[in-house]
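K.L.:
test case, fold it:
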Amino acid sequence: MTNLRFRRQFPYHLMILPGLLFILIYNYVPMTGIVMAFERFVPSKGMYLSPWVGWKNFEFMLNMPGIYQVIWNTVFIALMKIIAGVVVPVVITLLLYEAKSRWFKSSVQTIVYFPHFLSWIILGGIFVDILSPSTGMLNEFLGWFGIKPIYFLGDVNWFPFTLVGTETWKEFGYGTIVYLAALTGINPTLYEAATMDGAGRFKQAVHVTLPGLLPMIVLMTILSLGNVLNAGFDQVFNLYSAQVYRSGDIIDTLVYRIGMEDANYGVATAVGLFKSVVSFVMISVSYGLAYRFTSYRIF
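P.N.:
As a prediction, the model looks like this:
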């Protein structure tokens, strides 16, 4: 029986083999480079002949000027993105669900999904032009109301919120897919009962639709906690500059500068390993909470 079952499933094992090889080659083999976090890495000697320094790279990391500000920036920006990444898609989902025109609903969905598929290299150039304090479209619009130009990408106070706003604009449409799918699981008789009780469209949305979405909202919020140290390297790298390091520099961009610009590979690896360990703990906790509160499990 076991051999028959294996022969039947053998084609499926072959189908999954390329994916497993890809993960092995590009995700697990490079993990051997973690050893550089404990070395004073010398490129000419390689990973296995460079001098061993133990925990000194981590000590250097914790004593770096501004390291705690960078950690705070990462957590603050990531948390704001998580909150906005849940609230905005839910609001848009409720509005789309109430739209009666199928053509209008499909058109809006297509439009708001599209930015998700654009890279931050493209969007970075677009936002630099749109948010320019001198010629940007947004500042010209604000000028009609007598508001002075705002340097969104150069002001340390505005930059984190600019990151959150542009990230939310890019991803909220794609995020509505999950919530629109969750709406299909709501029993239609609940709306009929609410109508018979005299509930209008707004009360139906508040007392039927939103509670029906609540388990998915809780699940997506909990799962997002695993990304609390992922503030978005691609976005920040394409939008930030030295004048906003104080509020916009995150762990990933710091690793890039230390490793690629300063060629201090050992410290860069130590910072990256620190982030990975914390992220692993947060992901484990988030999946544990997801299973406890929503019975969600991967396997």
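K.L.:
from here on, just use CA atoms for contacts and neighbour counts.
P.N.:
Will do.
K.L.:
and the next helix or strand past the biggest helix by length in the chain?
P.N.:
For the chain, the helix with the greatest residue count under DSSP state H is helix 67-98. Toward the C-terminus, helix 67-98 is succeeded by helix 102-113 as the next helix or strand (DSSP states H and E).
K.L.:
list the contacts of that following helix.
P.N.:
96, 99, 171-174 (C-alpha atoms under 8 Å, 6 or more residues apart in numbering).
K.L.:
7 Å - rerun?
P.N.:
96, 99, 173-174 (C-alpha atoms under 7 Å, 6 or more residues apart in numbering).
K.L.:
in CSV: these, plus neighbour count and distance to Val164.
P.N.:
Compiled in CSV, the contacts of helix 102-113 are given as follows (neighbours: other C-alpha atoms under 10 Å; distance: C-alpha to C-alpha, whole Å):
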residue, neighbour count, distance to Val164
Leu96, 19, 23
Ala99, 12, 27
Gly173, 23, 15
Tyr174, 18, 16
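K.L.:
another sequence for comparison is provided below:
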Amino acid sequence: MKQSVFHRIKRDRVFLLLLLPALLHYLLFRYVPMFGIVVSFMDYNLFKGIWHSPWVGLKYYRMFFSNPDAWNIVRNTLLLGLYKFVIAFPAPIVLAILFYEMRWKKFRRFVQSVSYLPFFLSSVVLSSIMLMLLSPSTGWVGKAMQTLGLEPINFLQKPEWFRTIYIGSDIWQQAGYGTIIFLAALAAIDPQLYEAARMDGANRWKQTLHVTIPGIVPAIVIMFILSIGGILEVPFDKAFLLGNAGNRDTADIISTYVYRIGILGGGFSYATAINLSIAVVSLTFIYTANKVSRKVGETSLW
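P.N.:
Next comes the predicted model:
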């Protein structure tokens, strides 16, 4: 017999109460602020407020796309997002498989715990560590180069080194914690599949290739789709902390540009228009990736 909605709510009331804080968080901090996107279509004045500021239509969208600096900013963001996607995305997958294949359980737990620790460091602390390590005069990297008879390089003042530093620090911080999802997927693989592969003469490498990797493909696809949407949404904090006047040619991305325009310059309408444009592009990326995944395979977000 089909249960009523009220009966299901009463039955699952404990779980719904546990879910309530997360729902309130997204409602108050994600959905309610979306009303502010109307600012991008008006010449917003802080003292007049939303209700009395004049409407200007697509003025600020046209301003951004006709801005000669816009292409460089979008290019920096896109390249950083693509490098992060291509290089950093496979890192937790490879690390999870390595953890799964370790037979010494105590050592595996120790290495897992150590790999999780950087995730809990704030971006400020992580950036400070990178600044100290890469200092040409007092950093460990500079000291090591001097020991080898090489001239120390001021990495953070070189535009060509910024993306390498950013992606490398991102892998160090995120890869260990990112293995949790893939380890859960690995734990769900039927052990009989490995037994059958061993009976067929498959070694460890072939078992990984033909059993382990296909077993976590659904999890990889889901994370792949979610990561696609973040290509143009490179976080502000680490780019801002590692960026400076010397490496601005590559370190200046959309989020740092919006910060300068919106917070420092007071151009709230212009900054909102830029952010909304990027959000629409990111949504298009996710929708396209999900549609392709649904046609090619059986795994998708919806």
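K.L.:
quick one: the contacts of helix 102-113 of the first structure as TSV, columns for distance to Thr195 of the first structure too.
P.N.:
Formatted as TSV, these follow (distance: C-alpha to C-alpha, whole Å):
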residue	distance to Thr195 of the first structure
Leu96	20
Ala99	17
Gly173	30
Tyr174	31
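K.L.:
quick check: the two most widely separated of those?
P.N.:
Ala99 and Tyr174 (18.1 Å; C-alpha to C-alpha).
K.L.:
one step back: what's the matching range in the second structure for the longest helix of the first structure?
P.N.:
On the second structure, the counterpart of helix 67-98 of the first structure by TM-score structural alignment is residues 70-101.
K.L.:
give the aligned range of stretch 262-270 of the first structure in the second structure.
P.N.:
By TM-score structural alignment, stretch 262-270 of the first structure lines up with residues 265-273 in the second structure.
K.L.:
ok, residues contacting the matching stretch?
P.N.:
Contacts of stretch 265-273 of the second structure (C-alpha under 7 Å, 6+ apart): 37, 39-40, 42-44, 60-61, 258, 261-262.
K.L.:
can you tell me how far Ile181 of the second structure sits from Ile222 of the second structure?
P.N.:
Separation of Ile181 of the second structure from Ile222 of the second structure (C-alpha to C-alpha, to the nearest Å) stands at 11 Å.
K.L.:
kindly report the same for Ile216 of the second structure.
P.N.:
10 Å.
K.L.:
do Phe35 of the second structure as well
P.N.:
Counting by C-alpha to C-alpha, the gap from Phe35 of the second structure to Ile222 of the second structure is 29 Å.
K.L.:
one more: Gly201 of the second structure?
P.N.:
32 Å.
K.L.:
the more surrounded of those two?
P.N.:
Between Gly201 of the second structure and Ile222, Ile222 has the larger neighbour count (other C-alpha atoms under 10 Å), namely 16 against 11.
K.L.:
and the more buried one, what element?
P.N.:
Using DSSP H and E, Ile222 of the second structure falls in helix 217-228.
K.L.:
report the angle between that helix and helix 90-101.
P.N.:
Relative orientation of helix 217-228 of the second structure versus helix 90-101 (axes from the mean of the first three to the mean of the last three C-alpha atoms, to 10 degrees): 150 degrees.
K.L.:
what's next to helix 217-228 of the second structure, contact-wise?
P.N.:
Applying C-alpha under 7 Å, 6+ apart, the contact partners of helix 217-228 of the second structure are 182, 185, 285-286, 289-290, 299-301.
K.L.:
list buried residues within those residues.
P.N.:
182, 185, 285-286, 289-290, 299-300 (16 or more other C-alpha atoms under 10 Å).
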